[in-house]
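Enquirer: quick one: sequence plus predicted model below, questions after.
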Amino acid sequence: MIKLFVGGLRPDVSEMDIAMLIGLYCNIETVKVVRDRATHKCKGYAFVETSKVDDAQKVISALNGESFKGNTLTIKISEEEAPKAPKFPKYTTRKPIR
């Protein structure tokens, strides 16, 4: 899966708005609008997953820098962090108590 970052979104944007816009250029697997927990308004960005790199490049070249509902979009391939190794407590060796 290729994950696209979509920034510059209005607070009232919905998943369907994004799907209708980006769906013109690629097959969408998932759409995740990042929302404020208290107000449930969009924080200004979302993530869209597609299965092909070529489709992702089409979306970027067609929509990056374009206006959507009055805001300028920023679209790029998302660079995910590598999974972090779990932290375990450090154990010290001690002499047994007698």
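Expert: Here it is on my side, so go on. This structure is a prediction, so every number in the text was calculated from the model and none was measured. Residues are numbered from 1 along each chain as shown.

Enquirer: please make it C-alpha for all contacts and neighbour counts, starting now.
Expert: Will do.

Enquirer: now the element after the one helix or strand Asp54 maps to, going C-ward?
Expert: Per DSSP states H and E: Asp54 is located in helix 53-63. Next in sequence after helix 53-63, counting helices and strands by DSSP H and E, comes strand 67-68.

Enquirer: sorry, back to before: report the distance from the helix holding Asp54 to the chain centre.
Expert: With CA atoms, centre = their mean, to the nearest Å as the basis, helix 53-63 stands 15 Å off its chain's centre.

Enquirer: got another one to weigh against that:
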Amino acid sequence: MTNLYVGNLPWSTTEAQLRDSFAEFGEVSSAKIIEDRETGRSRGFGFVEMENGADEAIEALNGKDYGGRSIKVNVAKPKRESRF
């Protein structure tokens, strides 16, 4: 399983749209748009977990136009431990 970071998403992107965009490359386990805790609005990035096809998705989608924006797609880095 590979967790992908997807950045520079249009604010209007839904999790279903994100899932559909990656599904053509392999099996998507989950798709999550990160939202602002205060407002509930999209922060313009998300994560997609894929069972397979992650390399193909990165190759095909990184730097491509998505809703008028050039998206960034790469393997997500592990979450850092909080320093506090």
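Expert: Cool, got the structure. None of the values given here were measured: they were computed from a predicted structure.

Enquirer: and for the aligned partner of Ser67 of structure 1 in structure 2, the neighbour number?
Expert: Aligned by TM-score structural alignment, Ser67 of structure 1 pairs with Asp65 of structure 2. Per other CA atoms under 10 Å, the neighbour tally for Asp65 of structure 2 reads 12.

Enquirer: can you check the one 3 residues further on too?
Expert: By the criterion of other CA under 10 Å, Gly68 of structure 2 has 9 neighbours.

Enquirer: how about the one 4 residues further on?
Expert: Number of residues near Lys72 of structure 2 (other CA under 10 Å) recorded here: 19.

Enquirer: wait, it sits on Val6?
Expert: Yes. With contacts counted by CA atoms under 8 Å, Lys72 of structure 2 reaches Val6, the gap being 5.6 Å.

Enquirer: that'll do, ta.
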